[in-house]
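J.: I'd like to go over a predicted model; first the sequence, then the structure.
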Amino acid sequence: MNSIGIIANPASGKDIRRLVSHATVIDNNEKINIVERIILGAQQNGVKKIYMMPDPYNMGYRVEDKLKTSGELRCEIEVFDFYKEDTVEDTYKAVRLMNEKKVGCIVTLGGDGTNRAVAKDIKEIPMISISTGTNNVYPDMIEGTIAGIAAAVVASHKFDKEVYSNRDKIIEISSAGQLKDIALIDAVISRDIFVGSRAIWKVEDIEKIFVARSHPASIGFSSVVGGKTIITEDDDFGAYVSIDKNAPKIRIPMAAGIVLPIGTSEPVILNFGEKYEMTTYCRGTIALDGEREIEFHQDQTFTFKISRNGPWHVDVKKAIEVGQKNGFFKVSE
């Protein structure tokens, strides 16, 4: 049976960066509307079952009730029944269950942080990412119906990996020989410690920025590197820079509506297999895709490397093009 999973993060787009910038807020009612369109697009193209992560806003149940009431629901919706912690642990649990159910595709609604959480456990399931966060580089602005149609093409298992891009790059952060965590887009070393919000946004506390991709048209820390060099998702390398107050400054879009002059060193390329080792001289944190995740103390050693061990990321347009060329959307008489 063709099935897909949906991870809709009710907390995406609500961190401190929304308060200190001019970011668009996609509320949970709009997320429900997007999920409805994903399901309608998917079910009309062969998806028979939808698995959803439970959440405190009960988005899955609200969507099911609304589509049943309107008479539009043709597939089965199952909201996972597990104890909700209302933290990122819910995402981890849902993705693991989707792995067990062998869903054909996972569609996420969130920002870089949400997708990073999904990527940590997704294994071989392809992913479609819809942007509903604050500073987004990894997910795209995709209409829900189109995302649902593309998910159906992938979940049909008729086209293998021709509808995917390469595996995504990640930044792997290790300490004492053990993998500590990953980032999809950027890892930022900061002298700031865990105080208040987990979202990082104070440029004056930053020391180094590592990126898997960078572009001046991005928003956030990857655009700091993007101001000096462009690194695409297809390049088999990443890079890092050091913040340098004495270097010539470049105007960088750090948040929605906020452009700041920032000076950095020249980017140092990190090819696959190469490692950067850092020993800390003070307390601080490492922020992963915009959120402070790793707290460190003086004299700890961390290793950073770029690899292509990330998730399979669906190219939505390519998936639909492949379906069109192979008659996937023809209606049987």
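T.: Done, it's in. Numbering: from 1, shown residues only.
J.: From now on I want contacts and neighbour counts done on CA atoms only, so please keep to that.
T.: Fine.
J.: sec struct for the residue nearest in space to the middle of the chain, please.
T.: Central residue of the chain (CA atoms, centre = their mean): Asn115, 2.6 Å from the mean position. Assigned with DSSP: H, G, I helix; E, B strand; the rest coil, Asn115 falls in the helix class.
J.: now swap in the one 3 residues further on and tell me
T.: The three-state assignment at Val118 reads helix, by three-state DSSP.
J.: Looks like it contacts Lys93 (just checking).
T.: No: with contact defined as CA atoms under 8 Å, Val118 does not reach Lys93; the gap is 9.7 Å.
J.: Mind checking which of the two has more residues around it?
T.: Per other CA atoms under 10 Å, whichever of Val118 and Lys93 has more neighbours is Val118, with 23 against 18.
J.: Ile26 versus the more buried one, what's the distance?
T.: Using CA to CA, to the nearest Å, Val118 is found at 20 Å from Ile26.
J.: How about Ile286?
T.: 27 Å.
J.: Between these two, point out the one with more neighbours.
T.: Remark: of Ile286 and Ile26, Ile286 carries more neighbours, 24 against 17, as counted by other CA under 10 Å.
J.: okay, now the one to match up with it:
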Amino acid sequence: MTARVGLVVNPAAGRDIRRLTGGASVSNNYAKRRTAECVLAGVGVVEGAEVLAMPDASGIAERILDSAPDGVETGLLDFAPAGGPRDTRRAAERFREAADAVVVLGGDGTNRDAGTSVGDVPLVSVSTGTNNVVPTAVDGTVAGMAAAVVADGAADAKAVSYRHGTAVAEVDGRTGRETVTGLATVGVVDEAFVGTRALLDSESLLGGVASRAAPGEIGVSGAAGAVHRVEPDESGGVGIRFAPAGEASRRVRAVTVPGVVSELGVAECRRLDAEESFAFEVETAVVSADGERELEVRDAEIAVRPADDGPRIVDVDAALAAAAEEGFFVGE
């Protein structure tokens, strides 16, 4: 059986306004292409492996596949790219049947788009975005090797991956009922418009829910993690409600956007079970997902809850260790 690895490279990841307003690192298309070329080299550890890539409007995928090493079969998914998140979701839907593992180059938003559409196909997430709570800073070659041994069955997918949670907001407002889903966080922001989508002003944060939380993470999950730590594979999450720092009895210091450490007043912060709601009532606000503003709301009740229904994320070290235990890397 051929080991098939899907590849998603988001050209827009790591290029928003936070490069001008904060210290977010830049990940241009050349850097993404070089990382993806390393992924293909890593996939080559499995003889006869195949890589199937998401097409993109910038043509990055075609250039990546042109430089594939000998022994790695390649192909493009057959659809015309539109140049937005819909491309990632369409590719992930195809990968449900066409891939045994998927490597995603992007940030939290790209992984959310892939993870909510790919079903149970395990993801290897490589950090090339702005908000990088979920994806890790792993060498592309190593990521490709991990995806290949999972796709090949040399490492058992369920044993070396974990189910990541999500955060889900149900909005009942003037325009009706709507849903916003985040992979790591959903936030409620005291602003009127989506605008550039990037969250820039920590003082506008009203609160939110994180499916995972640690003080070393960025945004809502980092602030919540200063009070309650939740591991990525733990059930439930944390709900946090902010208050003006000068009026709050408790304050936390957290990285609110890359390059910015803020002091935030905390009115409430508590551990939530899976599907337990954390409520907000607003006249005007924006609901954000994974650090990006998504939905403008008016006169709304917002119920945000953690859910245990996210994608399977591969533990790269565990995958390679499992393959090594089986003698995969040793030849006579």
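T.: Thanks, I have it. Model, not experiment: these values are computed from the prediction.
J.: ok so, going back, can you tell me which residue in the second structure aligns to the residue nearest to the centre of the first structure?
T.: Aligning on TM-score structural alignment places Asn115 of the first structure opposite Asn111 in the second structure.
J.: In contact with that match, which residues?
T.: Counting by CA atoms under 8 Å, 6 or more residues apart in numbering, Asn111 of the second structure makes contact with 104, 125, 134-135, 183.
J.: what about 10 Å?
T.: Asn111 of the second structure makes contacts with 8, 10, 88-89, 103-105, 117, 123-127, 129, 132, 134-135, 182-183, 290, 311, 313, as judged by CA atoms under 10 Å, 6 or more residues apart in numbering.
J.: any idea which strand is longest in the second structure?
T.: In the second structure, assigned by DSSP state E, the strand with the most residues is strand 292-307.
J.: what does the helix or strand following it rub up against?
T.: Remark: after strand 292-307 of the second structure, the chain's next helix or strand is strand 312-314, criterion DSSP states H and E. Contact with strand 312-314 of the second structure is made by 101-103, 111, 115, 118-125, 134-135, 143, 146-147, 150, 157-165, 232-233, as judged by CA under 10 Å, 6+ apart.
J.: Swap in 8 Å and give it another go.
T.: With CA under 8 Å, 6+ apart as the test, strand 312-314 of the second structure has contacts from 115, 120-125, 146-147, 157, 160-164.
J.: Can you list which of those residues are found in helices?
T.: Those of the contacts of strand 312-314 of the second structure mapping onto helices are 115, 146-147, per DSSP state H.
J.: Return the closest of the residues you listed with respect to Ala274 of the second structure.
T.: The closest of those to Ala274 of the second structure turns out to be Gly115 (CA to CA; 18.5 Å).
J.: wait, that closest one sits on Gly310?
T.: Yes: using CA under 8 Å, Gly115 of the second structure is in contact with Gly310, at 6.7 Å.
J.: Which of the two has more residues huddled nearby?
T.: More crowded of Gly115 of the second structure and Gly310, by other CA under 10 Å: Gly115, with 29 against 24.
J.: now that one, nearest residue through space, not along the chain?
T.: Computed as CA to CA, 6 or more residues apart in numbering, the closest residue to Gly115 of the second structure that is not its neighbour in sequence is Pro311, at 4.9 Å.
J.: Can you give me the neighbour number for that neighbour?
T.: Neighbour count of Pro311 of the second structure, defined by other CA under 10 Å: 25.
J.: Verify the contact between it and Pro122 for me.
T.: Yes: the criterion here is CA under 8 Å, and Pro311 of the second structure meets it with Pro122 at 7.1 Å.
J.: now the helices for the second structure?
T.: For the second structure, the helices defined by DSSP H cover 18-21, 29-43, 60-66, 85-98, 108-115, 140-152, 220-225, 316-325.
J.: Just give the closest residue to the corresponding residue of the second structure for His22 of the first structure, not the sequence neighbours.
T.: With TM-score structural alignment as the criterion, His22 of the first structure lines up with Gly23 in the second structure. In this structure, Gly23 of the second structure finds its nearest non-sequential neighbour in Gly259, 4.0 Å apart by CA to CA, 6+ apart.
J.: Do I have it right that the one you found meets Gly22?
T.: Yes: counting by CA under 8 Å, Gly22 is a contact partner of Gly259 of the second structure at 5.1 Å.
J.: which residue lines up with the residue nearest to Gly23 of the second structure in the first structure?
T.: Checking TM-score structural alignment: Gly259 of the second structure goes with Gly257.
J.: List the residues that contact Gly42 of the second structure.
T.: By CA under 8 Å, 6+ apart, Gly42 of the second structure lies in contact with 140-146, 148.
J.: no, scratch that, I was asking about Arg271 of the second structure
T.: Going by CA under 8 Å, 6+ apart, Arg271 of the second structure touches 228, 236-239.
J.: Mind doing that once more with 6 Å?
T.: For Arg271 of the second structure, the contacting residues are Val238, by CA atoms under 6 Å, 6 or more residues apart in numbering.
J.: Distance-wise, check the residue mapped onto it from the first structure relative to Ala255 of the first structure.
T.: Under the alignment (TM-score structural alignment), Arg271 of the second structure pairs with Ile269 in the first structure. Ile269 of the first structure sits 25 Å away from Ala255 of the first structure when distances are taken as CA to CA.
J.: what's the answer for Ile231 of the first structure, then?
T.: Here the criterion is CA to CA. By it, Ile231 of the first structure lies 20 Å from Ala255 of the first structure.
J.: cool, and Lys14 of the first structure?
T.: From Lys14 of the first structure to Ala255 of the first structure the distance is 14 Å (CA to CA).
J.: In terms of neighbours, single out the busier of those two.
T.: Between Lys14 of the first structure and Ala255, Ala255 has the larger neighbour count (other CA under 10 Å), namely 22 against 17.
J.: Tell me which residues touch that one, please.
T.: Ala255 of the first structure sits next to 219-220 when contact means CA under 6 Å, 6+ apart.
J.: what about 10 Å?
T.: Ala255 of the first structure is in contact with 17-18, 20-23, 134-136, 201, 218-221, counting by CA under 10 Å, 6+ apart.
J.: now Val47 of the first structure
T.: Val47 of the first structure touches 1-4, 39-41, 74-76, 104, 148-149, 151-153, 155-156, counting by CA under 10 Å, 6+ apart.
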